[in-house]
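Asker: Fold the following.
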Amino acid sequence: MKNVIVADDDPTARKILLRMLQPDYQAAAFADGRDALDYFLENGADIIITDLKMPRLDGMELLRRVMEVNPEVIVFVVTGYAAVDTAVNAMKMGAHDYLAKPFNPEDVLVRLERALKEKNLERQCTSYRQKQDLEAQRNPIITNNSKMQQTMDLARRSARTDSTILIQGETGVGKELMVRQIHRWSPRNEHPLVPVNCSALAEGIMESELFGHEKGAFTGADSRRIGFFEMADKGTIFLDEIGTADNRFQVKLLRVLQDHIIYRVGSPKAIRIDARVIAATNQNLEQEAREGRFRSDLYYRLSVVTISIPPLRERMDDVPLLADHFLAKYRHINPTVEALTPESYDVLLGYDYPGNVRELENIIERAMIIETTEMLRPESLLIHQTGTAKGRPAIKRPGAAPDTFDMKEVEKKHILHVLAACEGKKIEAARMLGINKTTLWRKMKKYGIDNL
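Answerer: Predicted coordinates:
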């Protein structure tokens, strides 16, 4: 139950407000701002309703003190009349809204409930941003492959626009990671990225999940719910596994893309949505559309920009780089392991990775659990060398011969990539590389890397 503090020197107003708030809220009422502030400092509150003119401590001063302690508290100021200038000043100081006397009980309760919903949505958005930043730091897109770098260039250019993007690629190539990077590059990066697994949307709850619902819209709808599209307003909504969406889902999505409006279940009111849509699939959606298994009109709406991520077997020159990255990422599992043996690189370069980058990561993580020496050996990888895939040129391990990788060059490029991903912040880069800052400085000096 939410806690509400009422501060008003008018006993009739206090009595009316307490009657309105109970039993839905736990409310405490005070005749002046000083007592209300003392109670708040000791007990906290979710909402404060305060008159402006009170003895000892007026409403504006109470508002200022509360905002200093906890700016997340929702404050409503009470005026004897709808004084716009007073309300504006209060809201500039952090008040959520104002209530004009005489009170309309239904209006007051609706506005309190709406304020709580909006505050909850703000917290969710903040949580999404924090999670996205953390994931982006932990999982930078690492590549030296020319084809993958071209893909990244297209993603970077597309990120600056509001165009819908379709990302295609096999399972495990890093489609969600690409979406998160596009969102970080976009002007929308201060707003949420909301991921939706289309294959997990059951028909009975699809509309409620996507568009939200009003209280009482159906049995069990005890309160209003904000849907995924509304949560993603001004940000990005990521529709994963879009190829699995049934026809009913496709029709509704097409309408949203065309009109940019949604309707909560149980409400006739249109809500305008400004959310950038990025979809991803491991299917050939163009072929699915040609053969009638996916709506062609929706396919063309989604594929304004199509980004195809190549499978790992087509960019094997990234394998040593990725293997070193994952070894550093999971070094906390087994801090004694320093590096992979040359033979381990041979094994990794001889495998075709049907599970792509995700499989390579799992291989290294598992090997870190198994390994008992200071070097990661082939027997800990638990995969068998399969030779070179048909049609793919042979790639030898780093340092195996003069005509292939130079391990020092690989390490230098890896350090440069991580420094760029961390925007030159050496402490953060050292953490991602699994080394201390002094070691990073020495390596930068050794490889002639400028002090970014």
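
Asker: C-alpha from now on. contacts and neighbour counts both.
Answerer: OK.

Asker: Pull out the buried positions in the helix ranked longest in the chain.
Answerer: Longest helix in the chain, counting residues (DSSP state H): helix 105-138. Applying a neighbour-count criterion of 16 or more other C-alpha atoms under 10 Å, one finds 108, 112, 115-117, 119, 122, 125, 128-129, 132-133, 136-137 buried in helix 105-138.

Asker: can those go into CSV with extra columns for distance to Asn70?
Answerer: Converted to CSV, the buried residues of helix 105-138 look like this (distance: C-alpha to C-alpha, whole Å):
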residue, distance to Asn70
Val108, 23
Leu112, 18
Ala115, 16
Leu116, 15
Lys117, 18
Lys119, 13
Glu122, 15
Cys125, 18
Tyr128, 21
Arg129, 21
Gln132, 25
Asp133, 24
Ala136, 29
Gln137, 29
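
Asker: quick check, nearest of those residues to Ile271?
Answerer: Nearest to Ile271, judged by C-alpha to C-alpha, of those is Lys117 at 15.8 Å.

Asker: any idea how far the closest one is from Leu433?
Answerer: To Leu433, Lys117 is 41 Å away according to C-alpha to C-alpha, to the nearest Å.

Asker: want to put them side by side, so please do this one too:
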Amino acid sequence: MSVQDRNLKNRARVLIVDDEFHVAHAAAMVLSQAGYECETCPTVEAALKVLECKGADVIVADMRMPGMDGMDLLKKVQSKQPDLAVVVTVPLPAAESAKAALRGGAFDCVTKPFDTDELNAVVGRAVEMSTLQRENRKLREQLDVASIAAGFVAEAPKSRQLVAMIRRVAPSRTTALIEGETGTGKELVARMLHYWSNRADGPFLAINCKALADGVVESELFGHEKGSFTGAIRERAGCFERASGGTLFLDEIGEAGSDFQAKLLRVLEDGEVLRVGGSRPRKVDVRIVTATNRKLRSEVAAGRFRADLYFRLSVIPLKIAPLRERREDILPLAHHFLAFHSTDAGRPLMLSPQAEEALLSYSWPGNVRELENIIERAVVMSGQETLMPDAFAFDDDDSDEDLGAGLDPVSGPGAAPGSTIDSNHARRAARPAESKDEGTLQTTLDRAAAVRIKAALAAAGGNRVEAATTLGVDRTTLYRLMKRLSL
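Answerer: Predicted coordinates:
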């Protein structure tokens, strides 16, 4: 099949940007006859608007235009849509401009006046490259989601039932409500619903409802037109439009205010959105998946959540059991996280039988997220290849003595041979009651990590490579931790 035949079948879209009307029109005529769908724009500003609303497969842009030129457009496209091929056009003598464009990431350069065969050939190669890059990116995204989904351990009966339910309901476009405690993996379930649906090729957009103030809800959800309010310097598509053809995940829906709830209900009922300042409703094809760590039925009974919206959202309810109720998942999850973070640290680690017993004996108030944090902290802080119970900083540990158990500022952490979870609990029970540290578990872990890193740096005289070796982590991991802890 020839390039022209493929273009006629798939109708690749080419955006031609040139301030000379007759030049742009001539290029559009040539490419249209070759089977491309063409649109012309006289300015870079107009082209950016068309890109946001309609998109394109290839851009053919003049290097020399008044105001923003082809190089400006190339830079903006490179930053926002690196898969989109840009072909620049230059007058025949402008060799330096062409070189600059190619160095800046342009796919190729065509001289003006156009040679019909050359223009067709270059645009054909650009379309094929753009298509290949987009397909590769989608494959990478699907592999990422597949990897994430594989990380959803389902050994416990409740977990197996949940996965079976997700697979059964994923192909529909019915709204789903995911309920579960903080840290149970609600967004992961939402991504699995998307990945196993026929919308997997479409976008997955996650929005935290708690982060949307009442004053910006309408603009964020539905978008706005240019000049519709102070600061609206250009039109902008809202969440529903950006997620059209895919899945919109609204996390922490129980935190949504009354204004948010009313506007969301309207979209669910009408299937269309009206931008702020707009006059024409826009149809959207999007599946809504919501999540909450609250009991929405109780919120409805208390008058804090609309009953009509609740019944719209909970057509398919999915409940994730807390980790303490699916203990068969604890060790498989721990081994999964240990393998991941051990690879990141560049050294193999394993759990001792006593460490496994400690993990099974803990109540996990922070669920899967807490388990991963504790495993990551143990990988960073431990200097041994086999993790013992003292490597873990559980939320029921009473003091910095426990957090630093076995930690030596120079030689690294370690647990006494033969120490067991029973002796650890007995030691804690035998101590007089002390006031607990304030803050979250992650805050406590960060404080302990900061103390350990500072000690290692001091012992190494500020040499980060030596400090990383002492801590048993690679240099990149140490730099990342220092940046996160502001050290």
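
Asker: ok so, going back, and the next element down the chain from the longest helix of the first structure?
Answerer: From helix 105-138 of the first structure onward toward the C-terminus, using DSSP states H and E, the following helix or strand is helix 146-159.

Asker: Comparing the helix or strand following that following helix with the second structure, how large is the average distance?
Answerer: Per DSSP H and E, the first helix or strand lying C-terminal to helix 146-159 of the first structure is strand 165-168. Following superposition, strand 165-168 of the first structure is found to deviate from the second structure by 0.2 Å on average (mean C-alpha distance after the TM-score superposition for the first structure).

Asker: which residues in the second structure does stretch 409-418 of the first structure match up with?
Answerer: Counting by TM-score structural alignment, stretch 409-418 of the first structure falls onto no part of the second structure.

Asker: ditto for stretch 177-190 of the first structure
Answerer: Mapped onto the second structure using TM-score structural alignment, stretch 177-190 of the first structure covers residues 188-201.

Asker: end-to-end on the matching stretch?
Answerer: 17 Å.

Asker: neighbouring contacts of it?
Answerer: The contact list for stretch 188-201 of the second structure, computed with C-alpha atoms under 8 Å, 6 or more residues apart in numbering, reads 138, 142, 145-146, 148-149, 152, 166-167, 169-172, 178, 204, 245-247, 249, 289.

Asker: Would you mind listing which of those residues are buried?
Answerer: Buried subset of the contacts of stretch 188-201 of the second structure (neighbour count, 16+ other C-alpha under 10 Å): 145, 149, 152, 166, 169-171, 178, 204, 245-247, 249, 289.

Asker: Could you identify the most distant pair in those?
Answerer: Phe152 and Gly245 (25.5 Å).

Asker: so how many other residues sit close to Asp390 of the second structure?
Answerer: Other residues within reach of Asp390 of the second structure, judged by other C-alpha atoms under 10 Å, total 26.

Asker: Pretty sure it sits in a strand.
Answerer: No - counting by DSSP: H, G, I helix; E, B strand; the rest coil, Asp390 of the second structure is located in no strand; its state is helix.

Asker: I'd like to know how far it sits from Asp402 of the second structure.
Answerer: In terms of C-alpha to C-alpha, Asp390 of the second structure sits 8 Å off from Asp402 of the second structure.

Asker: now swap in Val23 of the second structure and tell me
Answerer: Val23 of the second structure is 75 Å from Asp402 of the second structure, by C-alpha to C-alpha.

Asker: what distance separates the helix or strand hosting Leu416 of the first structure from the centre of its chain?
Answerer: Following DSSP H and E, the helix or strand that holds Leu416 of the first structure is helix 407-421. Mean C-alpha position of helix 407-421 of the first structure versus that of the full chain (C-alpha atoms, centre = their mean, to the nearest Å) differs by 27 Å.

Asker: Mind checking what helix or strand follows that helix in sequence?
Answerer: helix 426-433.

Asker: Now do that next one: everything it contacts.
Answerer: Residues from elsewhere that reach helix 426-433 of the first structure (C-alpha under 8 Å, 6+ apart): 138, 325, 328-329, 415, 418-419, 422, 436-437, 440.

Asker: buried set for it?
Answerer: Applying 16+ other C-alpha under 10 Å to helix 426-433 of the first structure flags 426-430, 432-433 as buried.

Asker: angle of it against helix 407-421?
Answerer: 130 degrees (axes from the mean of the first three to the mean of the last three C-alpha atoms, to 10 degrees).

Asker: any idea what Leu253 of the first structure aligns with in the second structure?
Answerer: Per TM-score structural alignment, Leu253 of the first structure is aligned with Leu264.

Asker: In what element of secondary structure is its match found?
Answerer: Assigned by DSSP H and E, Leu264 of the second structure belongs to helix 258-270.

Asker: Show me the contact partners of that helix.
Answerer: Here helix 258-270 of the second structure has contacts from 214, 217-218, 273, 305-306, 308-309, 312, using C-alpha under 8 Å, 6+ apart.

Asker: Could you do stretch 19-30 of the second structure as well?
Answerer: Contacts to stretch 19-30 of the second structure, defined as C-alpha under 8 Å, 6+ apart, come from residues 16-18, 38-43, 62, 65, 114, 116, 120.

Asker: go on, stretch 297-309 of the first structure?
Answerer: 148, 151, 154-155, 158, 163-170, 173-175, 250, 253-254, 257, 277-279, 285-286, 289.

Asker: what number of residues lie near the aligned partner of Glu356 of the second structure in the first structure?
Answerer: When the first structure is aligned by TM-score structural alignment, Glu356 of the second structure is paired with Tyr345. Around Tyr345 of the first structure there are 21 other residues, counting by other C-alpha under 10 Å.

Asker: hang on, Ala61 of the second structure is in a strand, isn't it?
Answerer: Yes - applying three-state DSSP, one finds Ala61 of the second structure inside a strand.

Asker: Tell me the spacing between Thr386 of the second structure and Pro348 of the second structure.
Answerer: 9 Å.

Asker: Leaving out sequence neighbours, find the closest residue to Leu37 of the first structure.
Answerer: Leu62 (6.6 Å; C-alpha to C-alpha, 6 or more residues apart in numbering).
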